[in-house]
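Engineer: For reference, the sequence and a predicted model appear below.
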Amino acid sequence: MVDDKLRTPGAVRDAERWTAHNYHPLPVVISSAEGAWLTDVDGRRYLDFLAGYSALNFGHRHPQLIAAAHAQLDRLTLTSRAFIHDQFADFCRELAELCGKDLVLPMNTGAEAVETGIKVARKWGYQVKGVPAGQANIVVAEGNFHGRTTTIVSFSTDEDARADFGPYTPGFTVVPYGDLAALTAAIDENTVAVLLEPIQGEQGVVVPPEGYLPGVRQVCTERDVLFIADEIQSGLGRTGATFACDHEGVVPDMYLLGKALGGGIVPVSAVAANADVLGVLKPGQHGSTFGGNPLACAVATEVVRLLATGEFQRRSAELGERLRAGLEGLVGKGLVEVRARGLWAGLDIDPALMSGREACERLAARGVLAKDTHGSTIRLAPPLVITEEEIDLAVTQLAEVLAA
């Protein structure tokens, strides 16, 4: 891909030499970025069509977010939750208002938000619903991706994520995604929650059938079960709305948020729910040294303020239609299927042509960075600051890869 006189090959070799091989990155070594563009150590530029798995919804180094980080770095970065700092209340209040919920519990990573949601749901089940001790169960979906902790991979159906990490945590029932009848049948008197991605990201941007999410909402209400929406990838503007649930007018009992909440600067996650749910936690029962730290709160508050204007949701919806139209024009020309909502798309490439990995390598050679998943599927998730011209450029490059 590159001339041996350039810096990239050596940097790739060093990375492979000194790190555990839990990732298989493309042989691109990034040194700087701005907006929707990345520059490698050899000065070549790439259009970012992954956006850090939606962690960079507002692009690289968004000026408002960078300014907030710089200002906070000069004042205070960490206190732990042993004390209250002056950024904490504003962040929690503004995020709670964005979500339409009473309370927010800040953490760091998406997986921590999911683990928090699981713990809260179980405690709610025992203390509020009256489930017998140790009997709580949570219904989840096949093809899910909620993180990689031991508990979370216990209910994964992806063998790469799950195999050889047992013994597994009990208390989960897996049903087919999008099958409301199967989900309803799986709920029993000890079910405390249904945990779902409103759109499955890792699975290839799988959008559920119309009516599925409202159906889940209804059955959870009828059966006294919490509906937990993992909006870590799908939320905060990615799909053309603040939350993916908004497309069908669904309000879950609990939002799990992360990725874009940190503005691509610091890891920030959060759980948002009403007081009758999050209020079951008491001091000492859950926490995090870094969760809700001043730097994280300063940046995340600016993220919430960007979303409060509605600008990024509108951009995602409008530009997403352009992206979808361009991609659908390639169906039958190398693409088998396109699934998209907002600026988020999953593409199934004809496996007779190439794998998803091959497609991403060829796109990288043409200056567009994307990520494969599950064989011949690739995901596209450009920053919401992308332009029409940049979308057209990426679609053109994909068309040429498929034609070649």
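Structural biologist: Received, thanks. Numbering: from 1, shown residues only.

Engineer: Only C-alpha atoms from now on, for both contacts and neighbour counts.
Structural biologist: Fine.

Engineer: isn't there a strand covering residue 105?
Structural biologist: Yes. When classified by DSSP: H, G, I helix; E, B strand; the rest coil, residue 105 is found to be part of a strand.

Engineer: How many residues are close by it?
Structural biologist: 20 (other CA atoms under 10 Å).

Engineer: and it, how far is that from residue 201?
Structural biologist: Distance, residue 105 to residue 201, using CA to CA, to the nearest Å: 24 Å.

Engineer: Same question for residue 55.
Structural biologist: For residue 55, the distance to residue 201 - CA to CA - is 13 Å.

Engineer: before we go on, here's another structure to hold up against the first:
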Amino acid sequence: MKADRIYNFNAGPAALPLPVLEEIQESFLNFAGSGMSVTEISHRSKWFDDVINDAVTRVKRILQLDDRFHVLFVQGGASMQFCMVPMNLLGAGDSADYVNTGTWSTKAIKEAEIQGKSIHVVASSEDRNFAYIPKEIAFTPDAVYAHITSNNTIKGTQWAQFPDTGGAPIVSDMSSDIFSRPLDMDKFGLIYAGAQKNMGPAGVCLVIIRDDLLARTPGDIPTMLRYSTYANKNSMFNTPPCFAIYTVQLVLKWLEETIGGLGKMEELNRKKAGLLYDFIDQSDFYRATADKDSRSLMNVTFRLPSEELEAALVAAALKNGMGGLKGHRSVGGCRASIYNPTPLAAVESLVDFMKTFERDNG
């Protein structure tokens, strides 16, 4: 860790790989010999064509996407996708299934209901404050899609295995665990992910959509809310968030060329999460909030004996070079977001700090 930088455990906007930040810094004033910043070049220029095309190519290569899938960059974050998904995919007489595993699932359900779409909440973990991922779900046989949130940042849960939907394509909000592990893309019809948690800065949302779902896009919804608008124009119908896409491209390059792909990334993520969960589980002072078989590899949520101690830990951690450990405002507690860019050394330092804090306050 550089002397003037802390370990960043924020849930989003979150940590970026240090080599990516250094490359941005080095080229920020004169990007690719253009004499301009990447924030100044035209999105119609060859310089940006190279950026966005390389980003698309890397997404396809990393996830092993075949020609059925289209890679789009959309503004509005994952929250915009909560309304765009049903708006584009559900016509008259169609229905979709939703699984409610927390705040972001709840918001997605609400946005579909606002439009009067026919949806079925086929499972929910609300009965235990969203501390687990539901099992044995009865999906609707003729549903157009089945919507899940793959990782829940607030409650610290994650789908360890994706469900058998009976043939309905999965539509998944993967904002907080995209590119954290290999995926069987045959299960998915659409994936969306706000960049600011695990692959870039705020300002762009990655959408991966399969041909058969893209074909459902109607012509009577606003132009900028149609997936076909982005697919037909390589995400450049209007001016895209160029800097955000550039940063995503560099993160994908880091993932491929420095980490070695999704298999290696998953190994590292499991090692980081295992180190932190193992420590919490052997402690009588700290308590993990998610069920063991539903725990997130990205967001480790935990409580201390009192809210006063939780506030004290967050403050003391910051003084010791570790920021972002306060839990979401809706649930309190503590949360360590250990996304792809978070180094193992950061988790090791956090565990050492938590041991000391427990010894002094337990």
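Structural biologist: Great, that's in hand. Here the structure is a predicted model, which means the values were calculated and not measured.

Engineer: Spell out which residues are contacts of both of residue 55 and residue 201 of structure 1.
Structural biologist: residue 233 (CA atoms under 8 Å, 6 or more residues apart in numbering).

Engineer: Spit out the contact partners of residue 332 of structure 2.
Structural biologist: The neighbourhood of residue 332 of structure 2, defined by CA under 8 Å, 6+ apart, consists of residue 326.

Engineer: Please repeat the previous calculation with a cut-off of 10 Å.
Structural biologist: Residue 332 of structure 2 makes contacts with 154, 301-303, 307, 310-311, 326, as judged by CA atoms under 10 Å, 6 or more residues apart in numbering.

Engineer: Please name the residues that touch residue 255 of structure 2.
Structural biologist: Contacts of residue 255 of structure 2 (CA under 10 Å, 6+ apart): 17, 58, 62, 179-180, 199, 249, 261-262, 264-265, 340-341.

Engineer: Most neighbours among those, which one is it?
Structural biologist: Counting by other CA under 10 Å, top hit in those: residue 199 with 34 neighbours.

Engineer: start to end distance for stretch 296-315 of structure 2?
Structural biologist: Using CA to CA, first and last residues of stretch 296-315 of structure 2 are 24 Å apart.

Engineer: Could you pick out the buried ones from the contacts of residue 332 of structure 2?
Structural biologist: 154, 301-303, 310-311, 326 (16 or more other CA atoms under 10 Å).

Engineer: which of the contacts of residue 332 of structure 2 lies closest to residue 229 of structure 2?
Structural biologist: residue 154 (32.5 Å; CA to CA).

Engineer: Which of the three states applies to the closest residue to residue 367 of structure 1 other than its chain neighbours?
Structural biologist: The shortest distance from residue 367 of structure 1 to any non-neighbouring residue, by CA to CA, 6 or more residues apart in numbering, is to residue 46 (4.4 Å). With three-state DSSP as the basis, residue 46 of structure 1 sits in strand.

Engineer: tell me the contacts of residue 46 of structure 1?
Structural biologist: 28, 30, 33, 36-40, 363-369.

Engineer: Could you rerun that using 7 Å?
Structural biologist: 37-39, 367-369 (CA atoms under 7 Å, 6 or more residues apart in numbering).

Engineer: In strands, which of the residues you listed fall?
Structural biologist: Counting by DSSP state E, the contacts of residue 46 of structure 1 place 37-39, 368-369 in strands.

Engineer: Make a ChimeraX selection of the buried ones in the residues you listed.
Structural biologist: Listed next is the ChimeraX selection for buried residues among these, using 16+ other CA under 10 Å:
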select :37,38,39,368,369
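
Engineer: Turn the ones in strands among the contacts of residue 46 of structure 1 into TSV, including distance to residue 375 of structure 1.
Structural biologist: Converted to TSV, those look like this (distance: CA to CA, whole Å):
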residue	distance to residue 375 of structure 1
37	27
38	26
39	28
368	19
369	17
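
Engineer: And for stretch 261-271 of structure 1, what's in contact with it?
Structural biologist: By CA under 7 Å, 6+ apart, stretch 261-271 of structure 1 touches 55-56, 58, 60, 65, 104-110, 113, 117, 254-259, 296, 299-300, 303.

Engineer: next one: stretch 226-235 of structure 2
Structural biologist: For stretch 226-235 of structure 2, contacts defined as CA under 7 Å, 6+ apart pick out 70, 72-73, 88, 214, 217, 223, 236-237.
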